[in-house]
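Engineer: Need the 3D shape of this:
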Amino acid sequence: MPSVLQRHPRYALLSAFLLLATFLLLASHQTPMTYIYSAEGADWVKDRVAISERIYQKTLMEREGLIRKFGPTPDKITSFPPDEEPWPPYTLWDFFPAAFNCPHEIERIGALGDGGKWVCGMSRVVTKPDCIIYSVGINHESSFEAELLSRTDNCQVWGYDFSVHEFGPEVQDSPALLRRAHFKPYGLAGTNAHGPEDTNKMYTLQSLMALNGHSHIDILKVDIESWEFETLTTLLRSYMVEDQPLPFGQLQLEIHVWDKKFPEMLKWWETLEDAGLRPFWTEPNLVYANYNRGGSPELAEYSFLNIRGNNIFISNEEFERARKVRHGPRE
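Structural biologist: Okay, here's the model as predicted:
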């Protein structure tokens, strides 16, 4: 028995047209995204970073849409809308998601509570012979630095904090760890400055690195109570003007947005992005939120990967160079 399409050829043409139109309509609403990794032996890490960057750029477009929705311009957005009608269902942190994918394992280093940080690719650090860690902001808690030291035999940690005189007890009470830990009561700032009688010494990151004879830092942890805005702006722009990659592989940063307006935060955050920093992890500071009941969640921890340059977290080439220095070439 002939089918309907055989008896009515026009139905077949109409069906084919509808199928084609549906396909084209669906295709026009999808963002092309290729997930293809290199063959064995190639730099698969760079492939993963490239895919993550395409995903991140999509997130930036979504951020622009969110600003238009609740703004429609940045100056019209309240960082933490008051609990009153009409109530926009967002907070400042919704505009800055940690949308970048670390190409390696992610794990928390240090305490599960305040003091611990999320790190991308700890396995890359363990095998690096000249591993350099900078930690700015100690405040009597060094579980992060202690775990980095205890899990490696090659990392050196430089700690800075003008408000204390030594590392926290996690490092200070361990002679084995102290052999690879170096503390100075200095602060990190946008310019070098010394107080009366040479107290409250403040240094730029470039100056601290020069004092130590370092050209690169693998992990940089910064917790400087809202001075990150001024300090990082000056630091990043000094490298961006020269079109040079930042001198560190990743950044663990606590952001304090006390009294910051949304346009100011947005401009500063875009400077981080322009310099090559991509957030791969975030969490609110719940200790601060719990102790300030009824207040805004103004503190958040972020971890960033630097996708510019040739550091061990984004390049197998640099990782293999470091491995050969430590173990020698493979047979």
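
Engineer: When you work out contacts or count neighbours from here on, use the C-alpha atoms and nothing else.
Structural biologist: Will do.

Engineer: what about residue 159, helix or strand, and which?
Structural biologist: Element membership of residue 159, judged by DSSP states H and E, is strand 156-160.

Engineer: next helix or strand past that strand?
Structural biologist: helix 169-172.

Engineer: What helices and strands are in contact with that next one?
Structural biologist: The contact analysis (3 or more Cα pairs under 8 Å, 6 or more residues apart in numbering; DSSP states H and E) places helix 169-172 against helix 143-150, helix 175-178.

Engineer: continuing past the shortest one, what's the next helix or strand?
Structural biologist: I take that to be helix 175-178. strand 181-184.

Engineer: Please list the outside residues in contact with that following strand.
Structural biologist: With contact meaning Cα atoms under 8 Å, 6 or more residues apart in numbering, strand 181-184 is reached by 156, 157, 158, 159, 160, 161, 162, 165, 166, 167, 171.

Engineer: Show residues contacting whichever helix or strand comes after that strand.
Structural biologist: Using DSSP H and E, the helix or strand that follows strand 181-184 in sequence is strand 187-188. Strand 187-188 is contacted from outside by 136, 160, 161, 162, 200, 201, 202, 203, 204, 205, 224, 231, using Cα under 8 Å, 6+ apart.

Engineer: For the comparison step, fold the sequence that follows:
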Amino acid sequence: MFHLFSTNTYTNVKECVNFAVSKSDTFDGESKKSELLSYQQSFRFFDDIPDEDWKRIQEIKRRTWPNHNGKNPLDKYSHRMGTKDWKRQSNWWYAENFQEEFHCRFAERLPASGWDGLGDGPKWVCDPYRIAKQKDCLVYSIGSNGNVMFEAGVKDQISKNCEIHTFDPGASNKRFGDFGEALKPYSTFHQWALGTDKEAKRRKDIKTLDMTVTELGHEGRRIDVFKNELCEWSTFGDWLKYDIRQILVETHNAPNPGIRDFFYKLHDAGYVIFSKEGNWQNQCGGAEYAFIKLSTDFMIDGSLYENYLDK
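Structural biologist: Purely as a prediction, here's the structure:
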């Protein structure tokens, strides 16, 4: 991982004070922050990264593009769900495609420790302390199966004032008991899943993201963290309609015909991958991705997939 700031050792108090004054002159005040490329291209999330460092980060990101094996991420491995070797195919595909392309200096896994079963449940979040500095914080957690550790991690490592909403069509299981009761200290539980318009018309326990946002009165609000465990391939288009800062998603069963559109469209909407890890406890077959949204101005030299497809 590269560092966004240089580290220096100061030999005397005077030198340290002079450094502090110079940094204060550079970054004090909203007007100074607004001049930074990092501030402009991150929708005010990164407000302290010098332009020289930010341009280096841009160049590192550019070098990863296109972020997949060969000319087409669907070329090398076929989709073999239901066959004996589908997990091997999936693992190979994830090993060769869509790697980390951006690094958050203070990313944290939520929760970091203190829980049983930390292999599958915690999620990487980019610089939680930056979210904590905001006036408010809104988190959606799609799919929990009664596991509350992520929600607890948000309260502990971001802010107790974060407003969290957890969605799951199930109500209870043997391991975690009643979902609503388990989540009560951390989150508001809603007993429905997110799905497509067609699915929502067929089942009462499925709602679209549009229906959900409207029902909860969140129109016009930014969703700071959107954690999704279910139906990513069919619902991701709805995510792009909203102001979502970070997307944490467990992807499954790659490759499939829609997977290229998933990664291409998220990228071209400004989402860059800052974390990727395999679901080791389930013999992989899937991967945990974390994206943060930047302005497409961050993508230098025309490094958007809409341009790649034209070649």
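
Engineer: TM-score for these two?
Structural biologist: For this chain pair, the superposition-based TM-score is 0.66 by TM-score structural alignment, normalised by the length of the second structure; 241 aligned residues with a Cα RMSD of 3.6 Å.

Engineer: top of the contacts of strand 181-184 of the first structure by neighbour count?
Structural biologist: When neighbours are counted by other Cα atoms under 10 Å, residue 167 leads the contacts of strand 181-184 of the first structure with 28 neighbours.

Engineer: was I right about that residue contacting residue 159?
Structural biologist: Yes: between residue 167 of the first structure and residue 159 there is a contact under Cα atoms under 8 Å: 7.3 Å.

Engineer: For those two, list the residues in contact with both.
Structural biologist: With Cα under 8 Å, 6+ apart as the test, residue 167 of the first structure and residue 159 both reach 138, 183.

Engineer: now, of the helices and strands packed on helix 169-172 of the first structure, which is deepest in the fold?
Structural biologist: A comparison of these by mean neighbour count, using mean count of other Cα atoms under 10 Å, puts helix 143-150 on top with a mean of 22.

Engineer: quick one, helices of the stretch 1-150 of the second structure?
Structural biologist: 13-27, 29-34, 37-41, 51-63, 86-96, 128-132, 149-157 (DSSP state H, counting those that start in this stretch).

Engineer: and of those, who's closest to residue 122 of the second structure?
Structural biologist: helix 149-157 (5.5 Å; Cα to Cα).

Engineer: returning to what we had before: may I see the helices of the stretch 1-150 of the second structure organised as TSV, with distance to residue 286 of the second structure added?
Structural biologist: Shown next, in TSV, are those (distance: least, Cα to Cα, whole Å):
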stretch	distance to residue 286 of the second structure
helix 13-27	41
helix 29-34	39
helix 37-41	30
helix 51-63	24
helix 86-96	7
helix 128-132	25
helix 149-157	19
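
Engineer: Would you mind saying which of these lies nearest residue 306 of the second structure?
Structural biologist: Nearest to residue 306 of the second structure, of the helices of the stretch 1-150 of the second structure and by Cα to Cα, is helix 51-63 at 14.8 Å.

Engineer: List the buried residues in that closest one.
Structural biologist: For helix 51-63 of the second structure, burial by neighbour count (16 or more other Cα atoms under 10 Å) applies to 53, 54, 55, 57, 58, 61, 62.

Engineer: now swap in stretch 62-75 of the first structure and tell me
Structural biologist: 63, 66, 67, 74.

Engineer: List the residues that contact the last one.
Structural biologist: It refers to residue 74 of the first structure. Contacts of residue 74 of the first structure (Cα under 8 Å, 6+ apart): 67, 262, 263, 266.

Engineer: Do I have it right that residue 45 of the first structure meets residue 319?
Structural biologist: No: counting by Cα under 8 Å, residue 45 of the first structure sits too far from residue 319 to count as a contact (10.2 Å).

Engineer: Need the counterpart of residue 207 of the first structure in the second structure.
Structural biologist: Under the alignment (TM-score structural alignment), residue 207 of the first structure pairs with residue 211 of the second structure.

Engineer: Please report how far its match lies from residue 104 of the second structure.
Structural biologist: Counting by Cα to Cα, to the nearest Å, the separation of residue 211 of the second structure from residue 104 of the second structure is 32 Å.

Engineer: And residue 247 of the second structure, by the same measure?
Structural biologist: Residue 247 of the second structure sits 14 Å away from residue 104 of the second structure, taking Cα to Cα as the criterion.

Engineer: cool, residue 292 of the second structure as well?
Structural biologist: On the measure of Cα to Cα, residue 292 of the second structure and residue 104 of the second structure end up 9 Å apart.

Engineer: go on, residue 37 of the second structure?
Structural biologist: Applying Cα to Cα to residue 37 of the second structure and residue 104 of the second structure gives a distance of 16 Å.

Engineer: Repeat that for residue 223 of the second structure.
Structural biologist: Taking Cα to Cα, one finds residue 223 of the second structure at 19 Å from residue 104 of the second structure.

Engineer: try residue 135 of the second structure
Structural biologist: For residue 135 of the second structure, the distance to residue 104 of the second structure - Cα to Cα - is 21 Å.
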